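Colleague: task: produce atomic coordinates for the following.
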Amino acid sequence: MENQIFQFGRELNEVQLYYQPVDEFDKTVKTRYEKMSADIFRNAGAGANWVAGEIANLIKRKAAAGEQCILGLATGATPIGVYTELVRMHKEEALSFKNVITFNLDEYYPMLNGSAQSYNFYMDDVLFNHIDIPRDQVHVPNGEIDKEGIFNYCKQYEALIDSFGGIDLQILGIGRTGHIGFNEPGSQLDSQTRLIMLDALTRRDAAKDFNGLTKVPKAAITMGVGTIFKAKRVLLMAWGEGKASIVKKALEESQCDAVPASYLQRHRDVKFVLDVPAASELTRVKNPWLVGNVEWNRYWIRKAVVWLCNKLEKPILKLTNRDYNDNGLSELLAWYGSAYEVNIKVFNDLQHTITGWPGGKPDADDTYRPERALPANKKVLVFSPHPDDDVISMGGTLKRLVDQKHEVHVAYQTSGNIAVADDEAVRYLSFVKSFTRSHDTNEGNLQDVIEDIRKFLLENKKPGGIDTPDVRRMKSLIRRGEAKAACRYVGIRSKNIHFLDLPFYETGMVKKNPIGERDVQIIVNLLRKVKPNQIFAAGDWSDPHGTHRVCWEGIYQALQIVKDEDWLDDCYIWLYRGAWQEWDLDEIQMAVPISPEELQNKRNAILRHQTQMESAPFMGDDSRLFWQRSEDRNRTTANLFNKLGLSEYEAIEAFVRYNV
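Modeller: The predicted structure follows:
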């Protein structure tokens, strides 16, 4: 057992959060820290399908009894999978909604009901337009109500819910502030339907849907916590690592108005429905030795020791028997007899992840190295979801691979055009217009196109509006130019730069299409053309509906198609993370040290993406620029290694290996 657990050779596991057996998180696991029922599903799709099934069963039971089914519905990214499955059930299984009456939780205010950002539009788009529900049985708060009439309107909305005997089943998401509906921190347990000011974090999270924070409404109409509490049953869904910390607070900590979702601890029938990443901070998932027995393997041993080091602020080799016994890890000592034995093995295990040769070191013993020595000069294919993720996430490693004479290809999966601010596009237009005039090119048609684009951006485009095809093309070219400049800086040859422009992305909106056969075939064609020995791809999947996750899904499906081809037998697949999150130390399987000079070079490559500096529309809730986030993340990773007693480096880029 000992050798099997700590051998670092070729039998590396997939990303731990995505390969745990489902039954490892089922109801039989002790949940002493959780104050509400929670079911954990392997992925968001499985969880959403289960919720859809519960809704469908309720509708059928009510219909069979000749009763109406009163549903409370949520909006946003979280319930989309539920609505997709319900539409499928209606079309393929004849699920009828004729006995259903719906009440939506909330709506931005002020908001035109026909606006692409309104929840009225959202519900029509994802559900109501595709099922047989009578329109007079649909109720979504009206964002067009005059402010003077809002108080009475909210009272009437509340009374209408009560007139049907209350909601039978309420589905919820949870915001990163802990809000349910738009009940922000400070909302009271007995609050009713009302107008509420939105928290700054909630508005920042919504900025991507409005093409910028300044365009996000500052208020919303929402059902109150008390309104939600009247529901006979509540199902709260959360997907992705981004929700993990707030899920832990709501489920495991005491109820308080700072986390409105924690009030649900008082509800008589509530269940949290989570995917594994959203549950990753729960004690039974993150520290299972605190709630029961653990089947100790290499992953859990490393995780437990790193956790203990961080808790006690001690390096690995200074942990004592007393440290293990006092912190719930006596069972681990029983396996090995002493802290020394465990410490030295985990120390060596982590030490073996560190390498200055991300493509493998030629003519070296690679028994304990994360990458194999042969072939000495590898074909490397780096997939980048957007035109800057490569240098943000692994710019130092990218340069190292080039300098160590590997044949490096970069494939930009999407155009990234919606991330170019309108002001940036106008700036480029002004240059082109001046340039063509100064050279007397007689490009009359080009001038007309330029003028049409300029007029659209400056005069005709509505907040959150969709760009015209010409505008999207221009913004795509802007990002291509920046990507090429960054590639040139790190030494990647022009012929090895691939712009895939996957079709799923080209909607002109934040909402994208699902990955399709055309997208997958484009990736398959590139894989067969390059036949790489190494693949690097984005593994930051915290948002299950984000571009990074969809891009990975395309790669995953492509790999399933080519998995029996000979070249893949000699291919390692490494997952990186970028500007939004980093791998936990206990997950890292290859750590590439970055010197101060290399970190500066990485910054310079990121700075080639000028449109993604201060004016980038999708900066999220982090005020730092992308190069600052990247440097801070890499320095933090190096510091964590150092605190465990390992070598001190300026920065480290981290990777986890994925097995097909």
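
Colleague: from here on, just use CA atoms for contacts and neighbour counts.
Modeller: Fine.

Colleague: the stretch 401-550 of the chain: helices as residue ranges?
Modeller: Along the stretch 401-550 of the chain, counting by DSSP state H, counting those that start in this stretch, helices occupy 422-438, 444-455, 469-490, 517-530, 547-562.

Colleague: packing partners of the third one?
Modeller: Using 3 or more CA pairs under 8 Å, 6 or more residues apart in numbering; DSSP states H and E as the contact test, the elements touching helix 469-490 are helix 389-403, helix 444-455, strand 497-499, helix 596-607.

Colleague: the last one vs helix 469-490, what angle?
Modeller: To tie it back to what came earlier, the one meant is helix 596-607. Here the directions of helix 596-607 and helix 469-490 differ by 160 degrees (axes from the mean of the first three to the mean of the last three CA atoms, to 10 degrees).

Colleague: how about this one, so we can line them up?
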Amino acid sequence: MARLNLLEETRYEKLPVTIYPDAQTASVAVAQRIAKLIRNKQANGSKAVLGLATGATPVAVYKELVRMHREEGLSFQHVITFNLDEYFPMQNDAEQSYVTFMHQNLFDHIDIPAQNIHIPDGTLRKEDVAAFCINYEKQIEDAGGLDLQILGIGRTGHIGFNEPGSAPNSGTRLVTLDDLTRSDASRDFGGKENVPTKAITMGIGTIFKAREIVLMAWSAKKAPIVKKAVEGEISGEVPATYLQLSDNVEFVLDADAASELTRFYTPWLVKDCVWDEKLKKKAVIWLASELNKPVLKLTEEDYNNHGMAQLAVEQGPVYNINIDIFNKIQHTITGWPGGKPNADDTQRPERAEPAKKRSIVFSPHPDDDVISMGGTFIRLVDQGHDVHVAYQTSGNTAVWDDEVLRYVEFAIDFNESIGNDTTHLKGVYDTMRSFMGQKHPNQIDTQEIRNVKGFIRKAEAIAGARYAGLPDSNIHFMALPFYETGKTKKNAVGEEDIRLTMELLQKVKPHQVFAAGDFADPHGTHIVAFNIILTALQRLKQTETWVNDCWLWLYRGAWHEFETHEIEMAVPLSPQEVLRKRQAIFKHQSQKDTPVFPGDDAREFWVRAEDRNRDTANKYNQLGLAEYEAMEAFVRYKF
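Modeller: Down below sits the predicted model:
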């Protein structure tokens, strides 16, 4: 019976899927599977032939394999590897090279013979690539074929570098990279313009010959493409869907990457549910959105025709369910994000008391505060709360080099205008220009250049916070050490990051903390910054009583927005407040027009923010609630 229930739950899924609670657990499981294959092959006196992938996805798998080699004696003496792909052209010793990646993450730490390692050659002359690719296929065949191929999945649905339009029988070849793929790689190369336009990749047909195929995906960023690959129709537009044709494939996902699969996102379509308040709200909002109806106009027939008959029977009549959910959504709306004084707060998202609250807005980058919650920020100040803003990082990797020259030129002119000696400053300027003229993509800036970039972002953040109404005493620049590497890859969080955060929290003793909950941030800074805040609050909670009265609110907006059913506080903005928010964002001039790392959204940050805020308001309006110009959304995190 349990097997029948599972088949019913997974009936939309067209290939086997295994889901683990988190990426680390999943990675260890995949590593153990690889280790078992290696040991079995060694026991039989044969070699294990592995197809390996690069990128962030397999890093923890390789780390676990290295651990097993060091601590459990796992030997790679009889392992042959073939990597999926390599950028073209690409020097082997380049930081972005997959040769470098594989040696740093695996090969330099195990006992694999050098002659057993095969990686596509990015140093070839273009006219030699075709012959190389034919030979690469022959080498795989001569080794006995791939025993196990591990894969990641790109947001275009590519596997290897088989981009949309790739044929299912394609072999190893030179390909042109999709624009989104190049955008995703831009941070590693110091800008999209430095990302190669081509790559050498194993073909889909090559991958299909593997006796086992494991595709791994972690994080909510991958959830939309995972759903297409697992549940969608087979299409050249999503190359990973071709894996549905294989009898030897398994998708290994963490819970976040699996979150948009039907059995998790809309479970009522595939099974009976335990209808708690959270799921009921999600289902009713989903139904209203699917039918483009206000919540109060949903009928019993609507419920029955869309997998929600169980809810109608157990908790109906449906009109009562509609009224209950409508009220819950309505109660999330407040013009008083710090709580409305002298009001009944039983149905309000924030407490009425104390009437004047101490609030800290934590901003991972120096502009996240105004981009994501600028209207609420201004509203809190206008309503008399003691608002502080804390810029967690300097943001000094996200400033164009020519901005540095412009500001230093200004400093030289200003000093000369007041009679100061500029000899040293001109020397620094000349050194900067010389460095920039010879700078390689993603090369670490000199300390002077990093300082100026940090000063630029600091000055902009001060201007934005002042525009919101904050006194200078309430503007805090933390420059957390984890960020200050000068590289796009940051250090692990250390005790100093947590200590600095605890000190600020202890100083302010806030009733409210606002933190970035937009973990789709392509730089990964948001999730790191949030975990630092959370750790600091949890430690303080052990000794400080004020923490028990501190509420933690998450905001989004820079990259994505909360779904309607998740929102617990929606702050409406008037047309004038939208304009005020826009002006606060405009203070961040170095991030206007084209920022250094824009992600895959070509719109300027202020346009993104306004579009998302208006979209949230429109969704509320379509559910039958009042029509507002825009809304900023928040979810309370209970720690």
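
Colleague: where does the TM-score land?
Modeller: Scored against TM-score structural alignment, normalised by the length of structure 2, the superposed chains reach a TM-score of 0.96; 635 aligned residues with a CA RMSD of 1.8 Å.

Colleague: hmm, back to that, need the helices of the stretch 401-550 of structure 1 in JSON lines with distance to L95 of structure 1 and mean neighbour count, can you?
Modeller: Below are the helices of the stretch 401-550 of structure 1 laid out as JSON lines (distance: least, CA to CA, whole Å; neighbours: other CA atoms under 10 Å):
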{"stretch": "helix 422-438", "distance to L95 of structure 1": "44", "mean neighbour count": "14"}
{"stretch": "helix 444-455", "distance to L95 of structure 1": "46", "mean neighbour count": "15"}
{"stretch": "helix 469-490", "distance to L95 of structure 1": "38", "mean neighbour count": "19"}
{"stretch": "helix 517-530", "distance to L95 of structure 1": "28", "mean neighbour count": "17"}
{"stretch": "helix 547-562", "distance to L95 of structure 1": "29", "mean neighbour count": "19"}
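
Colleague: and of those, who's closest to G396 of structure 1?
Modeller: Proximity to G396 of structure 1 (CA to CA) singles out helix 469-490 among those, at 8.8 Å.

Colleague: report the aligned residue range of structure 2 for that closest one.
Modeller: Counting by TM-score structural alignment, helix 469-490 of structure 1 pairs with residues 447-468 of structure 2.

Colleague: show residues contacting that stretch.
Modeller: Here stretch 447-468 of structure 2 makes contact (CA atoms under 8 Å, 6 or more residues apart in numbering) with 366-367, 370, 374, 377-378, 381, 389, 394-399, 403-404, 407, 428, 432, 472, 475, 477, 486, 584-590.

Colleague: how much does that stretch stray from structure 1?
Modeller: Compared with structure 1 after fitting, stretch 447-468 of structure 2 deviates on average by 0.9 Å (mean CA distance after the TM-score superposition for structure 1).

Colleague: which residue in structure 1 lines up with I117 of structure 2?
Modeller: Aligned partner of I117 of structure 2 by TM-score structural alignment: V138.

Colleague: now swap in Q583 of structure 2 and tell me
Modeller: Aligning on TM-score structural alignment places Q583 of structure 2 opposite N604 in structure 1.

Colleague: what's the local residue count around its match?
Modeller: Residues lying near N604 of structure 1 (other CA atoms under 10 Å) number 17.

Colleague: that older thread, just put the helices and strands packed on helix 469-490 of structure 1 in a markdown table and tack on distance to L251 of structure 1.
Modeller: As requested, those are exported to a markdown table (distance: least, CA to CA, whole Å):
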| stretch | distance to L251 of structure 1 |
| --- | --- |
| helix 389-403 | 32 |
| helix 444-455 | 50 |
| strand 497-499 | 44 |
| helix 596-607 | 39 |
